[in-house]
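Q: how would this look folded up:
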Amino acid sequence: MASGDAAPADANEGCVGPTSEEAGKASACAGCPNQSACASGEMRKPNPEAAAIKEKMKSIGRTVLVLSGKGGVGKSTFSAQLAFGLARAGKRVGLLDLDICGPSVPLMLGLSGREVHQSASGWSPVYVDVDSENDEDCELGVMSIGFLMPDPDSAVIWRGPRKNGLIQQFFTSVDWGELDYLVIDTPPGTSDEHISIVQLLKDSLEEDDGAVVVTTPQEVAMMDVRKELNFCKQTNIPVLGVVENMAQMRLPVNSLRFVSANGDEQTETALAALQEKYPELLNMDIALDVFPAAGGGPKGMAAKFGVPYLGSLPMDPNLQSAAETGKPVLEGSAMAPLKAIVDKIVASAKLTTSSGASQEDAAANGTGVISA
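A: Sure thing, here's the model as predicted:
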């Protein structure tokens, strides 16, 4: 299936894709509710905005789509922290929030209440200052429908065509300037918005561009994330890797709150007893699998699909606090693994452009770009 041939969500099994020459005519099309629309050839017509989008994307080094077939797995949190991490590494970064109905990126970047300004060159992103690791100030540009709403609690009650029209406008009208990375936070699922994103970007994505797929460890999440990985396979989006989020909770024992069976506060009594009888426990952490991994977990799922496993992020109160206050994670159990994941994403481009490493080698060491 050619790039951009995303099958409609209600398509028959074996769909050849709406832009295929056989669309609406192949045996798999019989009885499909989309047969007439596909046979009309409308989907094979070139998108008049494709050339404009391709021209816009020339100033962007790498495009990273953050995907997940499941909502609530921390995709927007990861997108925000990935953008922060890349900016702290000295990269010029843009973060595009395409979750039209649930735009949480402005809050997670500390930009709530800000507005977009328009100039002769298009919409100007809203910028947040980031302290880089070498103590230089870096600007991180952000665009979201959240900046266009009169009230952050306003509901976006739009049908698909209007949402898709705004996505197209984001790609054609935002003046990012020169970027090393454009991180795109997408809504959950594999339907309208995802199809629009793929069709609009199909002529613009380069060899080092691709998707990071986020999941939590339990089967109820991975069953939808497998659909997302298959979506990437059908649309020829390279998968940079899988990130396992909320893998485990680790907390210092001395930071815990203790209560009795009926809910009475017992923290002071419990800590005093530990200090007297088992003081060494107060220097330990507890580890709790809130979402026990199903089967081989996300790492096994990545291996099954032949894509890199980028690592796991624990449930960390510091990460939650960072998302609420619009800050990068600079302490806690999630800091080191998050930095390692950012480093792998950065290194994946070097492997494919300068080191000559094969895709098989990249998959083995978990840092390469693999086309699903």
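Q: alpha carbons only for contacts and neighbour counts from here, please
A: OK.
Q: The residue of the chain most remote from its centre: which element?
A: Relative to the centre of the chain, and counting by C-alpha atoms, centre = their mean, the farthest-placed residue is Glu276 at 46.9 Å. Assigning secondary structure by DSSP states H and E places Glu276 in helix 267-277.
Q: Could you list the buried residues of that helix?
A: Thr267, Ala270, Leu271 (16 or more other C-alpha atoms under 10 Å).
Q: For it, what is the distance to the chain centroid?
A: 43 Å (C-alpha atoms, centre = their mean, to the nearest Å).
Q: now for the next helix or strand after it, which elements pack on it?
A: Scanning forward in sequence from helix 267-277 by DSSP H and E, the next helix or strand is strand 285-288. Secondary structure elements in contact with strand 285-288, counted by 3 or more C-alpha pairs under 8 Å, 6 or more residues apart in numbering; DSSP states H and E, are strand 249-252.
Q: Can you add distance to Ile370 and give the buried residues of helix 267-277 back as a markdown table?
A: Formatted as a markdown table, the buried residues of helix 267-277 follow (distance: C-alpha to C-alpha, whole Å):
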| residue | distance to Ile370 |
| --- | --- |
| Thr267 | 50 |
| Ala270 | 51 |
| Leu271 | 50 |
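Q: Among those residues, which one lies nearest to Gly326?
A: Nearest to Gly326 among those, counting by C-alpha to C-alpha, is Thr267 at 30.7 Å.
Q: Next, work out how far apart that closest one and Ser371 are.
A: 52 Å (C-alpha to C-alpha, to the nearest Å).
Q: residues in contact with the spatially most central residue of the chain?
A: Centroid-nearest residue in the chain, with C-alpha atoms, centre = their mean: Val66, separated by 2.1 Å. Val66 is in contact with Lys75, Ser79, Val183, Ile184, Asp185, Thr186, Ala211, Val212, Val213, Val214, counting by C-alpha atoms under 8 Å, 6 or more residues apart in numbering.
Q: For the comparison step, fold the sequence that follows:
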Amino acid sequence: MEAAAEPGNLAGVQHIILVLSGKGGVGKSTISTQLALALRHAGKKVGILDVDLCGPSIPRMLQSQGRAVHQCDSGWVPVFVDQEQSVSLMSVGFLLEKPDEAVVWRGPKKNALIKQFVSDVAWGELDYLVVDTPPGTSDEHMATVEALRPYRPLGALVVTTPQECTSIFSSGGGEELARHAGVPFLGSVPLDPELTRSLEEGRDFIQEFPKSPAFPALTSIAQKILDATPACLS
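A: Have a look, this model is predicted:
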């Protein structure tokens, strides 16, 4: 039986949720961002750990590019992305000199940074920590899962799209995968230009577009997670 790790900087984190995908470009970081915002609007205190090292897009989605990361005695201090300080973010994007700088690192360096991100970010008290993982099943993806395993995450949310060679407006791929794997299907998010535009402009989609067809899908996913977890801090 695997022993739980010393909590350290994760001592105040009630629940950890990993967001995974089998490949890039399926909307994993979009779901990570919107899930965090939906949980925030439900009154929860949320952190986002962006360990998608080769594509750290969440700072742009939350209009936080160029923000400085400071150090404290416990490690890195995450960046707050809202005035109420309800959502905090740590991303490799904050460590790059330029937002569009390519991350060309060998595997061991990536894996070491992932482990450092897991242990050395001073999150404080959080209801949920949403971890935006690298896409696929590469070394850094497995390093993320292994680094977090001792902290006993609440679970993982797998983001998928319908099978290849199909219309972009198809649906049902995720539901079929969930049924095959014997895990709960949380929902399907329709393609929505307003969602895309809000991400490009760093706007709060959950707050600004309640009439969008994607809004009920995203808030329903967040509510299912809330319903499945014990009472949190907030």
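Q: Put one on top of the other, what's the TM-score?
A: The TM-score (TM-score structural alignment, normalised by the length of the second structure) is 0.90; 227 aligned residues with a C-alpha RMSD of 2.1 Å.
Q: on that earlier part again, any idea what the residue farthest from the centre of the first structure aligns with in the second structure?
A: Mapped onto the second structure by TM-score structural alignment, Glu276 of the first structure lines up with nothing.
Q: coming back round to it: the residue nearest to the centre of the first structure matches what in the second structure?
A: Checking TM-score structural alignment: Val66 of the first structure goes with Val19.
Q: What separation do you get for that match and Lys98 of the second structure?
A: 26 Å.
Q: Same check on Pro78 of the second structure?
A: From Pro78 of the second structure to Lys98 of the second structure the distance is 19 Å (C-alpha to C-alpha).
Q: who has more neighbours, those two?
A: Pro78 (23 against 11; other C-alpha atoms under 10 Å).
Q: Surely the more buried one touches Ser88?
A: Yes. Applying C-alpha atoms under 8 Å as the test, Pro78 of the second structure and Ser88 come out as touching, 5.8 Å apart.
Q: Let me know the helix or strand that Lys304 of the first structure is in.
A: Per DSSP H and E, the secondary structure element for Lys304 of the first structure is helix 297-305.
Q: compared with the second structure, how much does that helix deviate?
A: With mean C-alpha distance after the TM-score superposition for the first structure, helix 297-305 of the first structure departs from the second structure by a mean of 1.4 Å once superposed.
Q: Which residue range of the second structure does that helix align onto?
A: Counting by TM-score structural alignment, helix 297-305 of the first structure sits on residues 173-181 of the second structure.
Q: Now do the matching stretch: everything it contacts.
A: Looking at what lies outside stretch 173-181 of the second structure - C-alpha under 8 Å, 6+ apart - the contacts are Val159, Thr160, Thr161, Pro162, Gln163, Pro184, Phe185, Gly187, Ser188.
Q: Can I have the buried ones of those residues as a ChimeraX selection?
A: For the buried members of those, the matching ChimeraX selection, counting by 16+ other C-alpha under 10 Å, is:
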select :159,160,161,162,187,188
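Q: For the aligned partner of Gln65 of the second structure in the first structure, which non-adjacent residue is spatially closest?
A: The alignment partner of Gln65 of the second structure in the first structure, by TM-score structural alignment, is Ser112. Excluding the flanking residues, the one nearest Ser112 of the first structure by C-alpha to C-alpha, 6 or more residues apart in numbering is Pro106, at 5.2 Å.
Q: helix or strand for the one you found, which one?
A: helix 105-108.
Q: tell me what that helix is packed against?
A: Using 3+ C-alpha pairs under 8 Å, 6+ apart, helix 105-108 of the first structure is in contact with helix 75-88, strand 137-144, helix 317-325.
Q: Quick check: the next helix or strand after the first one compared with the second structure, mean distance?
A: Sequence order places strand 93-97 as the next helix or strand after helix 75-88 of the first structure, per DSSP H and E. Its match in the second structure and strand 93-97 of the first structure itself, once the structures are fitted together, sit a mean 0.3 Å apart by mean C-alpha distance after the TM-score superposition for the first structure.
Q: Pull the distance from strand 93-97 of the first structure to the chain's centre.
A: 11 Å.
Q: In the second structure, which residues correspond to that strand?
A: Going by TM-score structural alignment, strand 93-97 of the first structure sits over residues 46-50 in the second structure.
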